[in-house]
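1. Please find the sequence and the predicted model below.
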Amino acid sequence: MAKIAYILLCHKDPDAIIRQAERLTAVGDYIAIHFDASSDAAAFQKISDTLADNPNVTFARRRIRCGWGEWSLVQATLHALRAAVEDFPRATHFYMLSGDCMAIKSAEYTHQFLDENDRDFIESVDYFNSNWIKTGWKEERLIYRHWFNERTQRKLFYGMFEVQKRLGLTRKIPADLQIHIGSQWWCLRRRTVEWLLDFVKQRRDVMRFFRTTWIPDETFFQTLVRHLVPEAEIEGRSLTFLMFTDYGMPVTFYNDHYDLLLSQNYLFARKISPEAKDLKRRLGLLYAARGVQFQISNEGRSLFDFLTGRGRIGRRFATRFWETEATLGRERELLIVICKKWDVAKRVLERIRQVTNVPAIEYLFSEENTPLADLGGIQTTLEKRTRHRRALMRMLFDYYETDRLIVCMDPANLDLLHDFASDRSITRMLEIECLLSDEYLTGHAMRSGLAGDQTSQETLTRLLPTIRGDMLHEIDRIRDAQFENYNCLREMADVESNAAALSQFLMIPEDRAREIAQTEHLFAD
């Protein structure tokens, strides 16, 4: 059975470190601690004294001062790793942690998971061909030498960079290495760690290179593991669940995140708030528990993106430069059906086709597989359709040889509605107002990845009001825009009212509009 030696880098909160070490070793696992040499000496003394009698705890033979973006973080990890390899010969895996990490699965589940997955878990993607680095320096991290700390010695850091840049003092990456980058929170098998430590002893040139790269904790282990281990034995992800905000800051978890954390397909989570005492208590008890069944839904990231994205969606009303002189045509009519329930809108559209014979196209700006004619490639992707929307629509008018065309749009496409409404052509809109039942919202959450089959009812209960509010907000934004020729077909309205709305939207007699409004199961989910 797997036995884990945890590699813990920490610099504060000695009481929390002691509790974490006692928790992880109570079930038979090990821990090797490196406590930052620049931190309080009394704090380290407290940790070492309290844990001195625990045979499953060891300390890095040498403590060093650590700084963000420096080689010192890698060096500290190597010191702790060597101590763990020497002192814990029965350890099968080595798992990198920080003081802010906590287990979100039981030790029983964790050991079984590692036994069933004989691989190294480390996020490592190609340095140059991936988009892991979103902004800022990329090649500059490697080809120039960085001796100073960017945060505490800013002038020296950037001054030396500018000197090297002006003098052309670049260097080459070791020829046999393909640089990879990823999260520093990994879990490696013993054989891999032994290979890595041997490589470090033999390849002084590689060590010299990484010592003066910038932020080497994101590239050192990631590159060497890929260099030493067959690709088939590497799982390119971390087993520690962490997320970042739009501003590049780690997301912090609090007491009400317990169910969400347990449902993720990870073994640990980072960062747990120091104030989340109840969450820490519950997670602490969880690691030693036996027989716990975990329902993995793994919706954490998509759920976070959805919830934090509300209210920060960019709006654009101006015309793109390539569309400045574009128009659909003064004599043409574009009829837009707006509905969040796509199945309902498609049913209404099909009935309109049957009654009026007007060409109608479903969600062409939302569904990649919407059937469209070959229009020279402009229709091939959603990105192309949206970017060249007016040109696309003109080509569709021409293809169908018509001056009237109906399309469906999602309420989220407010910028498209503004754009088409500002055109010289006649634009009419029909909102289909449907009831938003809990069953429908749950299905929507499943389809959009906000929830899964194993999502708890408690999580859904908190999530559904947010989704409902989001959908209603989209409609409110459209209504607030006060578009001309705007009508509404309502699930709760009578046939006559809906027939009148359809008549105005389609410009057809009310008896023909009534044929559509009377359609059986028109609003069924």
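-> Received the coordinates, thanks.

2. C-alpha from now on. contacts and neighbour counts both.
-> Noted.

3. longest helix anywhere in the chain?
-> As assigned by DSSP state H, the longest helix anywhere in the chain is helix 457-480.

4. which helices and strands sit right next to that one?
-> Helix 457-480 sits against helix 438-447, with contacts defined as 3 or more CA pairs under 8 Å, 6 or more residues apart in numbering; DSSP states H and E.

5. Output the contacting helices and strands for the helix it packs on.
-> Against helix 438-447 (3+ CA pairs under 8 Å, 6+ apart) you get helix 457-480.

6. So what's the gap between the helix it packs on and the chain middle?
-> 21 Å (CA atoms, centre = their mean, to the nearest Å).

7. now do stretch 99-109
-> 21 Å.

8. residues making contact with that stretch?
-> 8-12, 16-17, 20, 27, 261-262, 266-273, 280, 283-284, 286-292, 294 (CA atoms under 8 Å, 6 or more residues apart in numbering).

9. also this one, for the comparison:
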Amino acid sequence: MRVGFLMLCHDGLDRAAQVAGYWADRGCPVVIHVDRRVSREAYDTLVAALEGRHNIRFSERFRCEWGRWSLVAATLAAARVMIDEFPTASHVFLASGSCLPLRHISQLRAYLAERPGVNFIESVTTEDVPWTKGGLDHERFALRFPFSWKRQRKLFDLSVRLQRRLGYRRRIPKGLVPHMGSQWWCLTRGTLQAILDHPRRAEFDRFFKGVWIPDESYFQSLVRLCTDRVESRSLTLAKFDYQGKPHIFYDDHLQLLRRSDCFVARKIWPRADRLYATFLSDRTATESRAEPNPGKIDRIFSKAIERRTRGRAGLYMTGRFPRVQTDAGRTCARYVVFEGFGDLFEDFPAWAARTTGLRAHGHLFGPERAEFADGQSVFSGALSDSATLRDYNAVAFLTNLIWNTRGERQSFLYGPRDTVAAGDFFPYDLNADVFAITGAWAIPLYLSGRPVIEIRKQAAELQRIEGKHLDHLRSRWAKARVHVWTLADFIESPVEPLQTMIDEIGNKAGLRLTEAPRMRDLTGFGQFLQDLRNEGMQPWLVGDLRTGDSAPDRPARPKPYAVR
């Protein structure tokens, strides 16, 4: 049993020389193709580094480009050299210059000897391929691709759209069923020679010259015509990200590569000295002869892809900024927003902290400063209470606060006087619990003792801001858990809403309300609202609050006089 290796190289030639020498020194014939774009000087250096090994050959050089026929042409040229010059090679293994053997060649020989005549090549029909990118699966065989996807992307896309509009379809050669799969395979000598010498080879080559990414379909399709002994899997470990780009293995992937039990891995970082030193040694000869099973590490790669595409909920960073429309979590943990409670009750954050166990802040987005719990001026993660710094990016301020304090549930007060950007954010956050008393903004205006005529415009503006914010809370797209009461309804029966609030927060199961927060003195508040109405401002968000007692003495509205 003698295994020959074809190597397609375009960079990292020093590492390719190491791997080629490793295989050649252990009795394996090697045929190397070097991309024509590689300089003559670099090519001569590679040839000189491998000089003296009788079982290494170099094939005709092609200028290779991803997704084009040139990669297949280079492979066919190298395969012809292998078949013609090494008649004792029973199997041919296709690898790249960035591949690295993970197990000793003796183990590969023994594995293939136990499965005589079997061809290891991933080969599945287009209907069964889940990994194609860009929407081109069966169309890669039906359309023509005269332009390079990488160098002429606009022309490539225009050509595809035009052919689709015209309904153009290429004729697939009779008897050929297109299959796809990994570029990296291990074929028996008989199968590879049958492909090279197939009587319809010229017809097949003409067809695949117009196929997109033919290196993933040429051998995968023709192998079905030349043999019925196909095991549709690759012996090479090759992992790809969600964009179809190969994962690169580094030194810290050493144990991961060992666990896969595969014979070869790509793509290895050229400076991974530890990997090359470990696997290009004979110590691997005594290691496990287990069945190659890349599925052992699939869970790790799936998790990596999920982390790359979805990130971690609530973590905002330069390397992976969440996409608001598609990512599930805007923040990393649950938090509570109290709207209007600070206006209605005295020292409400202290009561909330005692009763619910929350870390209760004041108005984090207040106009003067961020009112952190316990009067702190700098909070977790070096967050400053400066309103200017906070409002530079209010959303980032909130998400950072929640991220920095994960493990401890936060709460804060919010109202129409606060930074609007935050109020447009948390209604659409799954982690937000919002309890709102509408119209409570009128209480501080009432307690200020200012004339109603001076307050009217401010009251109208606060009501407008809160009304717009309520539209967000009641939006069909809102994801927060929202409870809204009008001020009139809440004052009429405050215990029931407070108990609902405690039950919803749920920090302490079965907790009953034993201490109510202290409500502000609202004697005369109803008359104040009536005075607002008399001035032409309708406080409809307050609800239907009866007039009640008359208000304390207020400066009378100045009488208008007509000057003649």
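-> All right, it came through fine. Owing to the predicted nature of the structure, the values given are computational and were not obtained by experimental measurement.

10. sorry, back to before: next step: the contacts of stretch 99-109 of structure 1 restricted to strands.
-> 8, 9, 10, 268, 269 (DSSP state E).

11. from the residues you listed, which would you call buried?
-> 8, 9, 10, 268, 269 (16 or more other CA atoms under 10 Å).

12. residues in contact with the second one?
-> Each residue near residue 9 of structure 1 by CA under 8 Å, 6+ apart is listed here: 33, 34, 35, 36, 76, 77, 97, 98, 99.

13. What segments of the stretch 201-350 of structure 1 are helices?
-> Secondary structure of the stretch 201-350 of structure 1 (DSSP state H, counting those that start in this stretch): helices at 204-211, 220-228, 258-262, 277-288, 300-309, 342-356.

14. which secondary structure element contains residue 437 of structure 2?
-> Assigned by DSSP states H and E, residue 437 of structure 2 belongs to strand 432-438.

15. can you give me the offset of that strand from its chain's centre?
-> That offset, for strand 432-438 of structure 2, works out to 31 Å (CA atoms, centre = their mean).

16. which bit of structure 1 covers the helix or strand just after that strand?
-> Downstream of strand 432-438 of structure 2, the first helix or strand assigned by DSSP H and E is helix 442-447. Per TM-score structural alignment, helix 442-447 of structure 2 has no counterpart in structure 1.

17. Heading C-terminal from helix 442-447 of structure 2, find the next helix or strand.
-> Downstream of helix 442-447 of structure 2, the next assigned helix or strand under DSSP H and E is helix 452-473.

18. for that following helix, packing partners?
-> Checking 3+ CA pairs under 8 Å, 6+ apart, helix 452-473 of structure 2 ends up next to helix 442-447, helix 525-534.

19. let's go with 7 Å and repeat that
-> For helix 452-473 of structure 2, the elements it packs on are helix 525-534, judged by 3 or more CA pairs under 7 Å, 6 or more residues apart in numbering; DSSP states H and E.

20. So which bit of structure 1 is the helix it packs on matched to?
-> Alignment note (TM-score structural alignment): helix 525-534 of structure 2 is unmatched in structure 1.

21. Equivalent analysis for stretch 389-408 of structure 2, please.
-> Residue correspondence for stretch 389-408 of structure 2 in structure 1, counting by TM-score structural alignment: none.

22. Any buried residues in that stretch, and which?
-> 390-391, 394-405.

23. taking those residues one by one, which sit in helices?
-> Among the buried residues of stretch 389-408 of structure 2, the ones falling in helices (DSSP H) are 390-391, 394-404.

24. would you list the buried ones among the ones in strands among the contacts of stretch 99-109 of structure 1 in JSON lines and tack on distance to residue 199 of structure 1?
-> Formatted as JSON lines, those follow (distance: CA to CA, whole Å):
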{"residue": "8", "distance to residue 199 of structure 1": "22"}
{"residue": "9", "distance to residue 199 of structure 1": "22"}
{"residue": "10", "distance to residue 199 of structure 1": "26"}
{"residue": "268", "distance to residue 199 of structure 1": "29"}
{"residue": "269", "distance to residue 199 of structure 1": "30"}
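
25. nearest to residue 53 of structure 1, of the residues you listed?
-> residue 8 (18.2 Å; CA to CA).

26. Residue 360 of structure 1 and residue 409 touch, don't they?
-> No - counting by CA atoms under 7 Å, residue 360 of structure 1 does not reach residue 409; the two are 11.8 Å apart.

27. that older thread, out of the contacts of residue 9 of structure 1, which are buried?
-> Among the contacts of residue 9 of structure 1, those scoring as buried are 33, 34, 35, 36, 76, 77, 97, 98, 99 (criterion: 16+ other CA under 10 Å).

28. Helix or strand for the fifth one, just tell me which one.
-> When you say that, I think you mean residue 76 of structure 1. helix 72-87.

29. buried stuff in that helix?
-> Result for helix 72-87 of structure 1 [16+ other CA under 10 Å]: buried residues 72-85, 87.

30. which non-adjacent residue is nearest residue 188 of structure 1?
-> Once flanking residues are discounted, residue 188 of structure 1 sits nearest to residue 120: 4.7 Å by CA to CA, 6 or more residues apart in numbering.

31. Quick one: map the one you found onto structure 2.
-> Using TM-score structural alignment, residue 120 of structure 1 sits opposite residue 119 in structure 2.

32. in the stretch 101-250 of structure 1, which spans are strands?
-> 102-103, 120-121, 125-126, 180-181, 187-189, 234-235, 240-241 (DSSP state E, counting those that start in this stretch).

33. Aligned to residue 263 of structure 2, what sits in structure 1?
-> Counting by TM-score structural alignment, residue 263 of structure 2 corresponds to residue 267 in structure 1.

34. roughly how far apart are its match and residue 25 of structure 1?
-> As judged by CA to CA, to the nearest Å, residue 267 of structure 1 and residue 25 of structure 1 stand 16 Å apart.
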